[in-house]
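Colleague: structural data only, the sequence is not supplied:
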C-alpha cells in the first residue's frame, strides 16, 4: 500500500509517522512501519523509505517510539445533546457512590451547594448495581429536598427520579394517567412515588427547568466542544448522535453546526433524528444525507421499548419476580406506521429494541414495509441494543439487511445481573 491519497509527493506541510506500527485496518489487517499524511489525506503507508520519498524532503517527522497508529474510531451510539446539556450534573452513580446511602449523601451535598431557587439535579443513578437494588422515591428525596424541585436521571437514560415538589409543579398526582409510551411509578396505595419510566414521562419535566433550556440556548456549543475534545482524546473521530432534536427540536441541528465555527470542533457528528420531533424536521425540510463532512443527517431514530436493566424493555416473558413484561414505548401498530412512512421516504432507520418482544414488533414492521414494496435492505436499517435476541430473529434481520448495533457497555456493566437474574 505505497500510496492512499493519490498524490505524487507531499511538501512542507506533510507529516511522516515512523518507528512504530501502522494499522490501516484493511481486509488483510496488514502492518506497516510508517505513515505520511497531508492535511486530511493519507499520502502513503508502507516502509519508512517509501513513505519518506512520497512525503518529500520538507516533511515534518514524528517518532512514534513504538506506539501504534490506528484509524479514528466511530462511536455508533451516543446521546450528544444529553452529554453536552446534562454532563455537568453531579455523578451519583455506583462507580462514584457505591451504596444507596452514598448516593443520598451526594444529593445532600448538591442540595447544600445549589441556590434556594435552583433545582437539585444529578445523573447516573443505577439501582440495579446496588445491593440490594433500590429506587430513589419521594420518601427518600422529600426529607432532603422538601421545598424545590429535585430531578435525577438513571444511568440508562430511560428512568428519572423526582421529589414531591417536582410532581406538584408538573401537575401530577394519583389521578394522573400514564403518558403514551411511559409510566408513572406508584406506591401500593396508588400515590405517585416519583419514579418516572420512559422519556415520555420525564422529558417534559426536564424541559420545564429553565436552566436546562438556557444551557441549550446559550452554553451548548461550548459544552459540545468539550464533549468532542473528550471523544477525540479516546481516539473517537465520528460520533453518531442517537436522538437529535430530543432536547431542542429541529433547531438542535443548527446548534451542532455552530460548534464547528472557528474550527474548534475536532470530531464529526452523524445525526439520527428523534422520531417524536418528526413533524418539526419535516417542516424544516430535512432530508437523509443533508449536511457536510462535519455534521450530516444519517437517519431516523425510533425508540420502541425501554431498558432491560430498568425493567422497561418489552419482553416475551415477565421479569424475574414480577408479572411485568416491560413497556412498549411505541405500540406495534404505531411502529408499523412509522416504519412504513419513514422507510417509504428513503430514511435509514435506527430502532431501539432491547426486549425480545420489542424486537418482534420491529421485525413485524420491517416485514410490512417489505410487503409494501419498500426496498428496506438498501437502507441498512439498524436495531439498537438487541439485548435479548433469538436465532429466529437473527434470521429475520438478515432477510431485511438489518444491522444489530450492540452496545458492549451494556454487557460490561449489566451483563452479570442479566445472566444471574
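Modeller: Everything's here; your move. The structure displayed is predicted, hence computed values, not measured ones.
Colleague: from now on I want contacts and neighbour counts done on CA atoms only, so please keep to that.
Modeller: Noted.
Colleague: how many other residues sit next to residue 401?
Modeller: The tally of other residues near residue 401 (other CA atoms under 10 Å) stands at 17.
Colleague: actually residue 343, not the one I typed
Modeller: Residue 343: 22 neighbours (other CA under 10 Å).
Colleague: can you show me the helices along this protein?
Modeller: Ranges of helices within the chain are 48-55, 80-86, 100-113, 138-141, 164-169, 199-206, 210-214, 220-233, 252-258, 278-283, 332-344, 356-371, 391-399, 408-420, based on DSSP state H.
Colleague: show me the one of those helices that comes nearest residue 267.
Modeller: helix 220-233 (5.8 Å; CA to CA).
Colleague: ok, residues contacting that closest one?
Modeller: 80-81, 83-85, 237, 255-256, 258-259, 264-267 (CA atoms under 8 Å, 6 or more residues apart in numbering).
Colleague: structure two is appended below for comparative analysis:
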C-alpha cells in the first residue's frame, strides 16, 4: 500500500510548496534524551524474574522438531540470562528473583508486524469505513463508532456510506464545499461471480457516473440521480488497496483541475483531446453514456495521461489535488502526519490503536514507510513517551521520495539522512529506529495496477488491462530513484532496502535494478537486507515462469560485473544479494477468489483454476523449498493486524468467493500440480512473524527468538499454536506482552464478546 499526499516528485512538490498540506509551521516532534544510564546494547529498568511451568517456544531453530522446549527462562534487566530447570535458575539468579507461573500457558518471542501504516489508519478514523471483511470469527474492525455489518456487495457499500454519520467532511467555512468521503471500498472482492461481474466492470470503468447515481448528495437523503455536476457534492472514496481513488466530476472542479463542467452537445459522440481537463482548464465536456476526460496512470513526473475520463485515479501521487482540496475545506493542520487530523488529535487517539495491535501479541511495529518527516517523528515520539514502561517497539522505513514537513527546501535524500538512526538507538533503548528506505515499483493486484509480465484476464474483473500499466518507474528511473540509498559515497549511513512489488514484472524489474546498482558501486557491495513486500504474483505456470526462480538466483549467485574503466573485458565478482520477501496473507483470504478472476478469468462458481497465475499467489511453500525466507504482514489498513491469523491463513490457504463473503463458505485456494500446494507448516508460519521480520529489519541480534543475551521481547499465549488445531489458531489469546522485559497486560477485550472473568482466569499470571 502507498497512500499519501506527499509521495510526489520534486517538480510537483515545488509547485505545491505553498499548499496547505505541504508547508508546515508546527514545530517538529523532538527526540527523547537518554538518561545516560543505559548502554547502547541493553535496555534498562527491569527486574529479575523466572518464567516457568508452561511451554517455552524459542523459535531459534529451523523446524519444530528441533525445538528443545526449556523448562524455565531467567530474565534480568530486560535481558535473557539463562534457560534451565527452575531450581538451577533460582540458584543462579539469587535472592529477590520473582517467579512467574505460566500455569500451562505458552511463552514465545513477541510478534513482529513488519508492514503497517499506523499514522494513516489514525487519519482515516474521521471518515466512513467501507472495508469488506471476513465473517465471524475472523472479522476485525478498528473503527467502532460505525454500526452495521461489513458490506458484501456494491449496493451494501453504497448503503453503508449513505447511512453513515461520518460520510461528509466537516467545514466551518462556507467558502469551501462539503465532501462525501470514505475509505475501503473494494470492488475487486465484490464481483468474482458470473452473476455480477458486469456490474463491477461498470463501476471500475466509470466510477464517476456510478458514484453520482448511487451516493447521496451531502445535502440530500438520496442521490441527485443526475449527470449535472453542479447538483452533486464532490465525492472521493479510497480503495481498500490504498492504490486507487474513485472520484466524481464535481471533485475535479472542486480540486481545481477544472473550473467548470458542461454537458456535451448531442452531436458529439466522443470527446476530443481539447475538451478534457487539465489540458483545457476552462471546462470539461462529458456525455451520459461515455464519459471523457482524464484517467491518470502513475508516472514519476506525472506526465502520462490518457484521454478517457473515468473518475478512477491510480496511485497516490495523483490523489494530491483531491486530498489537498479536502484538507483545505476542513482546515486541516499543516504538516500533520495524520492528514485529516491535527498532530495533537492523532497523538491523543494513537494509544487506542496501539493497544488494539498489542492485543494481537505484537511487540514490534514497522511503519512502511514515512511519506513525510513528521510521520517519522510521530513514531519517534511514541517511543519516547513510553520509554519508561514500553508497550511497543517502533521502526519506520523512509519513502525514497519523502517530503519535508517543515517546509524547508531539502531533497528527499537530505530529509532521509536527517532522520537516519542507528539500528539500536541508545536514546530510546532501542525502541525506535529509522535506517531503511521503501520504494514502490507498482500498484496493487486487486486494484488492477500491479506490474505483471502478462496482461490481466480479458474475461475477468480487470477486463484485459495491460500488465505494464502498473509500472511506476519506466526505464532506468527505478535505479535512479534508489541510487542515492544504495551505498552512497557521500555519507557513511547505510540503508536497508524494502521494495513494494506485487507483480512478477515488478519483482524482475527490482532485481535487475539491484544488479545494475551493485555493479555501478565502486566501493563495497551492498550486503544489507533487501525485502520484496507482497511479492503477490509468483509467476505464470502456463508459461513456465517463476519469479521465485529469479529471487533464488539473486540470492545464491555472485554478480559478474564488467570493469569498464580498467578493462572492458574483465569481470569483477560482487556479493550476492540478501533478498527475502514479505507476504500479505489477506491476499489469499480476502482476495484469493477475486485474483482468480483478475489474473485468470476463472474462479467463478464451479470453475477450476489449477493452471492459472492465482495458484502462485504468495508462494510460500515454493520459497521455503529454495530457502528463501519470508515474513507475514497486514499492510494495515489493507487488512487487520493479527499474526496468529496470518499463521492459520498461510497453513490453510482458505479464501472466500462473492457472494459468500460473510458466511462460513470458505474454499481452498487452487494449486498447480507441478508447483504443488503452497500451504506451509505452523512453525514456518510462526517464523514469519518472529525471526524472519527481525532479520529483515536488522533486529535479529536483539529480538525475534528466545536466546541467551537477547532482549526480552515476549508474548504469553493462553495456548500453544504448535499444538492447536490449525483452524483454531486464530482463537488463541495473547495474555501479556513484554518489551525490554517490561510486562503489559493485553488480554482485556475492547469489544466484550466473551465472559470477562473467563478471560481473566485463562490469562491470569501470578506476580505480574
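Modeller: Ah, there it is. From a predicted model like this one, the values you see are computed outputs, not experimental measurements.
Colleague: report the buried members of the contacts of helix 220-233 of structure 1.
Modeller: Buried positions within the contacts of helix 220-233 of structure 1, assessed by neighbour count (16 or more other CA atoms under 10 Å), are 80, 81, 84, 85, 237, 255, 256, 259, 265, 266, 267.
Colleague: farthest pair within the residues you listed?
Modeller: 85 and 237 (20.4 Å).
Colleague: translate residue 563 of structure 2 into the numbering of structure 1.
Modeller: When structure 1 is aligned by TM-score structural alignment, no residue sits opposite residue 563 of structure 2.
Colleague: how long is stretch 33-47 of structure 1 end to end?
Modeller: 5 Å (CA to CA, to the nearest Å).
Colleague: make that stretch 326-333 of structure 1, sorry
Modeller: Start-to-end span of stretch 326-333 of structure 1 (CA to CA) is 17 Å.
Colleague: which residue lines up with residue 140 of structure 1 in structure 2?
Modeller: Residue 140 of structure 1 maps onto residue 210 in structure 2, by TM-score structural alignment.
Colleague: run a quick neighbour tally on the residue nearest to its match when sequence neighbours are not counted.
Modeller: Take residue 210 of structure 2 and drop its neighbours on the chain: the residue closest to it by CA to CA, 6 or more residues apart in numbering is residue 203, 6.0 Å away. If you count neighbours by other CA under 10 Å, residue 203 of structure 2 ends up with 20.
Colleague: cool, and residue 59 of structure 2?
Modeller: Neighbours of residue 59 of structure 2 (other CA under 10 Å): 24.
Colleague: map it onto structure 1.
Modeller: With TM-score structural alignment as the criterion, residue 59 of structure 2 matches residue 25.
Colleague: quick one: which of the helices of structure 1 is nearest residue 302 of structure 1?
Modeller: helix 332-344 (8.3 Å).
Colleague: residues in structure 2 aligned with that closest one?
Modeller: Using TM-score structural alignment, helix 332-344 of structure 1 pairs with 475-487 in structure 2.
Colleague: end-to-end on that stretch?
Modeller: 21 Å.
Colleague: stretch 378-387 of structure 1 too?
Modeller: 24 Å.
Colleague: now it: buried residues?
Modeller: 379, 381, 382, 383, 384, 385, 386, 387.
Colleague: please apply the same query to stretch 214-229 of structure 1.
Modeller: 215, 216, 220, 221, 222, 223, 224, 225, 226, 227, 228, 229.
Colleague: report the contact partners of the closest residue to the second one other than its chain neighbours.
Modeller: Spelled out, it's residue 216 of structure 1. Residue nearest to residue 216 of structure 1 in three dimensions, not counting chain neighbours: residue 85, with 6.2 Å by CA to CA, 6+ apart. Listed by CA under 8 Å, 6+ apart, the contact partners of residue 85 of structure 1 are 212, 215, 216, 220, 223.
Colleague: which of these line up with contacts in structure 2?
Modeller: When you map those onto structure 2 and apply both residues aligned by TM-score structural alignment, their matches' CA atoms under 8 Å, the shared contacts are 212, 215, 220.
Colleague: which one of the residues you listed is nearest to residue 52 of structure 1?
Modeller: Distances from residue 52 of structure 1 to these, taken by CA to CA, are shortest for residue 220, at 42.9 Å.
Colleague: residue 190 of structure 2 - how many residues pack around it?
Modeller: Neighbours of residue 190 of structure 2 (other CA under 10 Å): 28.
Colleague: and it, what's its match in structure 1?
Modeller: Match for residue 190 of structure 2 (TM-score structural alignment): residue 130.
Colleague: leaving out sequence neighbours, find the closest residue to its match.
Modeller: residue 99 (6.2 Å).
Colleague: how near is the one you found to residue 238 of structure 1?
Modeller: With CA to CA as the criterion, residue 99 of structure 1 and residue 238 of structure 1 are 35 Å apart.
Colleague: list the contacts for the residue positioned nearest the centre of structure 1?
Modeller: For structure 1, the residue nearest the mean C-alpha position is residue 78 (2.5 Å; CA atoms, centre = their mean). By CA under 8 Å, 6+ apart, residue 78 of structure 1 lies in contact with 239, 240, 241, 242.
Colleague: mind running it again at 7 Å?
Modeller: 240, 241, 242 (CA atoms under 7 Å, 6 or more residues apart in numbering).
Colleague: thought residue 251 was touching residue 277 of structure 1, still the case?
Modeller: No. Using CA atoms under 7 Å as the test, residue 277 of structure 1 is too far from residue 251 to be in contact (10.5 Å).
Colleague: measure stretch 151-165 of structure 1 end to end?
Modeller: Terminal-residue distance, stretch 151-165 of structure 1 (CA to CA): 10 Å.
Colleague: residues in structure 2 aligned with it?
Modeller: Stretch 151-165 of structure 1 maps onto residues 236-250 of structure 2, going by TM-score structural alignment.
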